[in-house]
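Participant: build me a model:
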Amino acid sequence: MKTNILVIAGHDPSGGAGIHADIEAIRALGGFASTLITGLTVQNSQNVRGFRLTDVDLLRQQAATLLEDYDYQAVKIGMTGSVAIIDFIAELLQQLPGVPVVLDPVLAAEAGGSLASESLADAMLERLAPHCDVMTPNLPEAQALSGQVTVADCGGELVKRTGCATLITGTHDDTDQVTNHLFSADGEQQWNWERLPHSYHGSGCTLASSIACLRGHGESLANAVADGQAHVDRFLRNAFRPGQGQHVPDRR
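Facilitator: Below is the predicted model of the structure:
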C-alpha cells in the first residue's frame, strides 16, 4: 500500500499551487493524497484576485467520513483562511495522535495577494502549531508570525512559542544562493541551494508536501527536511511556464 497523506489546503484553479501542487508532489514521492479543500481561490500564475472559504460543517463531515475509512501516516496543512477553520483543524489533529504534521503557514500567494480573511498569526501559533512537527514559512511569513525581523530571531521566537520546529526558507532574499534554516529544540541547521533564474508558483506547497510525504514514509524530521529540499530543487530545475506569469515546478 502507498503511504496515506491527508492534505488540508486551498484549491488553485491554475494548477500551480495549493491542492494541485500537494497531490503532484506526494504522488511523485510515492504517497497517496486525500484532501480537505479549505477554500476556492480566484487566481492564475500572475496573481490572486479573491477566494471563498469552505463551510466548516462540510469540512467536519468530510473529515469524519475519511477517518472512518483511512489511516494516515502524515498530514500537510496549507491555506486555512480563517480562525474557524484553524479551530476545526486543531480538533481534527487531536484524533490523529502521533501522526507527523507539516504546517505551511500560508498568508499570501507567491504571485502576490492575500489568502487570509483576517489576521491568522496568533491563531496559527496558539492553536495549530503546537500540534505540528514542523512549519515551513518563508521569511516574510516568519516575520509576520513572530513579530521579529532577522531569520535567527524569527526562528528562535517561533520555536519558543510553539515547540514546533521551523524551516524558514530564503526564497525572498536578494542573494546568489537560497539559504534555508531549520530551527528546533536541538539547535539550527542550514542548507544552501543555487538560486534559480525564475519565480515559481507553488514552490512552498511543494516543499511542505514533500516533507510530509517523506515523514509519512518514516524518515526522521531532519532527513525529511533535507531530502524534501533536494526533491524540490529537482522539480524547480525542470519547471515550465504554462501562462504569462510564474513558472510551475514539474513535480515528477
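
Participant: CA only for contacts and neighbour counts going forward, please
Facilitator: Fine.

Participant: I'd like to know how far the nearest residue to C132 once chain neighbours are set aside sits from I5.
Facilitator: Counting by CA to CA, 6 or more residues apart in numbering, C132 lies nearest to V101, which is 4.7 Å off, once chain neighbours are set aside. Taking CA to CA, to the nearest Å as the criterion, V101 is separated from I5 by 10 Å.

Participant: please enumerate the shared neighbours of these two.
Facilitator: A74, V75, K76, A212 (CA atoms under 8 Å, 6 or more residues apart in numbering).

Participant: just put those residues in CSV and tack on distance to L93.
Facilitator: Listed next are these as CSV, based on distance: CA to CA, whole Å:
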residue, distance to L93
A74, 11
V75, 9
K76, 11
A212, 14
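
Participant: and this one, please, so the two structures can be compared:
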Amino acid sequence: MNPDAPTGDPQAEAQDLPAPACVMSFNAADASGAGGLAGDVATLAAMGAHALPITTSILLRDSAEIFDQHAIDPDVVAEQARTVLEDISVSGWKVGFLGSAEAISAVAEILSDYPDVPLVSYLPNLGWLEDDVAQPYLEAFRELILPATEVLVGNHKTLTDFLLPDWDSERPASARELAVAAGERGTRYVLVTGIMLAAKGSDQFIDNVLASPQGALTGEKFEMFEASFVGAGDTLSAAMAALLASGSELQAAVGEALAFMDQSLDAGFRPGMGSVVPDRFFWAMPPAEEGAEGLPGAEAEASQPEAEPAEAKGKTAPRRIH
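Facilitator: Take a look at the predicted model:
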C-alpha cells in the first residue's frame, strides 16, 4: 500500500481487500454463451472467484447443437497458460473440452507442475465428434487427465460409456462402480449427475451423487425440469472448482455447487430456437412477480439431439463465496 495515499482513496482501499480465488479454466470458446469458457467465466464470477480462461478450441455451434470445432495449436494453449501462471497464483483448475489429444498432453504437462492445486475435470458428451478424433481424445483424457483429477464431473450415461465401455448389465452402473473405474486411473472422486430414479406417481426424479471407490458420499435428489438444457455440466463443474479453490470442504462444496446449478437452471432462459441456457446470475435479478413462471419459453421439453439431458429441480438457494 502506498503510505502517501490519502485517507479514503478507493484505489488504496481496494489494494487492502483480499483477492478472490483465481481459477484457471481450460475450455472451448462457445460463441452461443451457453457453455465452454463463456459458461465457466460467468459461473466463476457468480461464485466470487476470478477466472483465468484458456482457449483450447473454437466451437461452431448454436443453442441447439455443435456443428464443428477448430482445435487451438497445443503450443498456443500452453503459452496462454504459462504466460498467466508466471504472473498469477492459481488456487484451482477446471478442465472442460480441450479440443485434441495433443492439447490434452500440453495441458497435462502444465497440471503436473502444480500437483497440490485441486483439479475439477468435466467430461461432456462428445458424440458429435468424428470417431477418428474422439477415440484418441478420450484415450488421452483417460491416461493424462484422470490421474491429476480431484473430482471428475459428468452425466451418468457419458461417464458409463467412458469408464465402463464394456458394461452390459441390465442394471445401471452405480456411482461407486464408476468411481472405482476412475480410481484405477488415479481420480479421487466422481460427481455423477442425471441418475434416473423410479418415478413417483407423475413425478420423475434424478439423483446426483458424489462417490469415491469406497462408496457414495453425498448427493441430492431433485425433481426433473421439463426442458432440455445446454451448459449445465460446465456450470456445475466450474462452481465446484470455485468452491474448492476457496478452501471449501468437498462434501459441502458438492451441495453448494448442485444448488447453484439447480437455481441457474430454474432461472434459465431460451435465447434462440434451441435449448435453455442457465442463468448464472439468477441471484442478481429482482424477485419474480407472484404467479410468474420460470424458464421462459421452455414450457415443454425440447427434443434437440445435442442438448444435455433434462436436469433436476430443487429448492435450496446457493451461498456465494467471497
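
Participant: ok so, going back, more neighbours, V101 and I5 of structure 1?
Facilitator: I5 (32 against 27; other CA atoms under 10 Å).

Participant: trace that one over to structure 2, please.
Facilitator: In structure 2, I5 of structure 1 lines up with V23, judged by TM-score structural alignment.

Participant: so T56 of structure 2 sits against E79, correct?
Facilitator: No: at 11.2 Å, T56 of structure 2 does not count as touching E79 under the criterion of CA atoms under 8 Å.

Participant: what about these two, which has more around it?
Facilitator: T56 (30 against 13).

Participant: so the more buried one: helix, strand or coil?
Facilitator: strand (DSSP: H, G, I helix; E, B strand; the rest coil).

Participant: ok, now how distant is it from L258 of structure 2?
Facilitator: 26 Å.

Participant: swap in P172 of structure 2?
Facilitator: P172 of structure 2 is 22 Å from L258 of structure 2, by CA to CA.

Participant: V276 of structure 2 -> structure 1?
Facilitator: Matched to structure 1 by TM-score structural alignment, V276 of structure 2 sits across from H247.

Participant: how many other residues sit next to the closest residue in space to that match that isn't next to it in sequence?
Facilitator: Here the nearest residue to H247 of structure 1 in space, its sequence neighbours aside, is R241; by CA to CA, 6+ apart that works out to 4.4 Å. Using other CA under 10 Å, the number of residues around R241 of structure 1 comes to 16.

Participant: mind listing the helices for the stretch 101-250 of structure 1?
Facilitator: According to DSSP state H, counting those that start in this stretch, the stretch 101-250 of structure 1 carries its helices in the segments 121-123, 139-146, 151-162, 203-216, 221-237.

Participant: G15 of structure 1: which of these is closest?
Facilitator: Counting by CA to CA, G15 of structure 1 lies closest to helix 203-216 out of those; the figure is 11.9 Å.

Participant: equivalent range in structure 2 for the closest one?
Facilitator: Using TM-score structural alignment, helix 203-216 of structure 1 pairs with 232-245 in structure 2.

Participant: state the distance from R176 of structure 2 to T43 of structure 2.
Facilitator: Distance of R176 of structure 2 to T43 of structure 2, computed by CA to CA: 28 Å.

Participant: could I get the shared contacts of V101 and I5 of structure 1 as TSV with distance to N47 of structure 1, secondary structure and neighbour count?
Facilitator: TSV is the format used below for these (distance: CA to CA, whole Å; DSSP: H, G, I helix; E, B strand; the rest coil; neighbours: other CA atoms under 10 Å):
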residue	distance to N47 of structure 1	secondary structure	neighbour count
A74	30	strand	27
V75	27	strand	27
K76	23	strand	26
A212	26	helix	35
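
Participant: the match of I5 of structure 1 contacts L52, correct?
Facilitator: Yes: counting by CA under 8 Å, V23 of structure 2 touches L52, with 5.9 Å between them.

Participant: to which residue of structure 2 is D71 of structure 1 aligned?
Facilitator: Match for D71 of structure 1 (TM-score structural alignment): S89.

Participant: for its match, give me its contacts.
Facilitator: Taking CA under 8 Å, 6+ apart as the test, what S89 of structure 2 contacts is C22.

Participant: distance check, it against E13 of structure 2.
Facilitator: 22 Å.

Participant: equivalent analysis for G36 of structure 2, please.
Facilitator: 34 Å.

Participant: neighbour count for the two, which is higher?
Facilitator: More crowded of G36 of structure 2 and E13, by other CA under 10 Å: G36, with 29 against 12.
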